[in-house]
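Colleague: Output the structure for:
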Amino acid sequence: MGPHQFTGSDTYRHAQVGNHQTAADALMSWTKAGGKVLPGLDKRREKERAIYLGE
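Modeller: Below you'll find the model as predicted:
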């Protein structure tokens, strides 16, 4: 996800107002490329979500 996509995303909007759990969950909507879920990207987002939540 690039900076322009991120600043217009639900993840960004939720984080800005302090809804951190919802923001972390919204990260999981960024797992596709070319309309298909990529297993490696899905795994990466799970790790990013855990880091964001301090897990």
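
Colleague: C-alpha from now on. contacts and neighbour counts both.
Modeller: Noted.

Colleague: other SSEs contacting the longest helix anywhere in the chain?
Modeller: What stands out as the longest helix in the chain, according to DSSP state H, is helix 39-52. The contact analysis (3 or more CA pairs under 8 Å, 6 or more residues apart in numbering; DSSP states H and E) places helix 39-52 against helix 20-26.

Colleague: To check against the first, give me the structure of this:
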Amino acid sequence: PIILSADMSSQIDNMEGIAVHRNGEGETIVTIVSDNNFSFLQRTLILQFAYRG
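Modeller: The predicted structure is shown next:
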């Protein structure tokens, strides 16, 4: 399955880390993280997605 589809019109920074685990309800949890590289033009983001399927 596709959990995120983005092109250059999306405001997404450089994603640098990913973790995947299954929670107690059986969902697959995907966590991705970016950092701002010490730049005020970028953001530090933590995005988390749950896949139920």
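
Colleague: so what number do they get for TM-score?
Modeller: Here the TM-score of the superposed chains, computed with TM-score structural alignment, normalised by the length of the second structure as the reference length, equals 0.26; 31 aligned residues with a CA RMSD of 3.7 Å.

Colleague: rewinding a little: for the longest helix of the first structure, list every residue counted as buried.
Modeller: 42, 45-46, 48-49 (16 or more other CA atoms under 10 Å).

Colleague: Out of those, which is nearest to residue 36 of the first structure?
Modeller: Within the buried residues of helix 39-52 of the first structure, proximity to residue 36 of the first structure (CA to CA) peaks at residue 42, which comes in at 10.7 Å.

Colleague: Next one: the closest one from residue 16 of the first structure, what distance?
Modeller: Remark: distance between residue 42 of the first structure and residue 16 of the first structure (CA to CA, to the nearest Å) = 24 Å.

Colleague: Burial check on the closest residue to residue 50 of the second structure other than its chain neighbours, number of neighbours?
Modeller: Taking CA to CA, 6 or more residues apart in numbering as the measure, residue 50 of the second structure lies nearest to residue 29, with 4.7 Å between them; neighbours along the chain are not counted. Close neighbours of residue 29 of the second structure, defined as other CA atoms under 10 Å, add up to 15.

Colleague: Which elements pack onto the helix or strand harbouring residue 29 of the second structure?
Modeller: Assignment of secondary structure by DSSP states H and E places residue 29 of the second structure within strand 28-34. In terms of contact count using 3+ CA pairs under 8 Å, 6+ apart, strand 28-34 of the second structure is assigned the packing partners strand 15-22, strand 46-51.

Colleague: Nice, that's everything, thank you.
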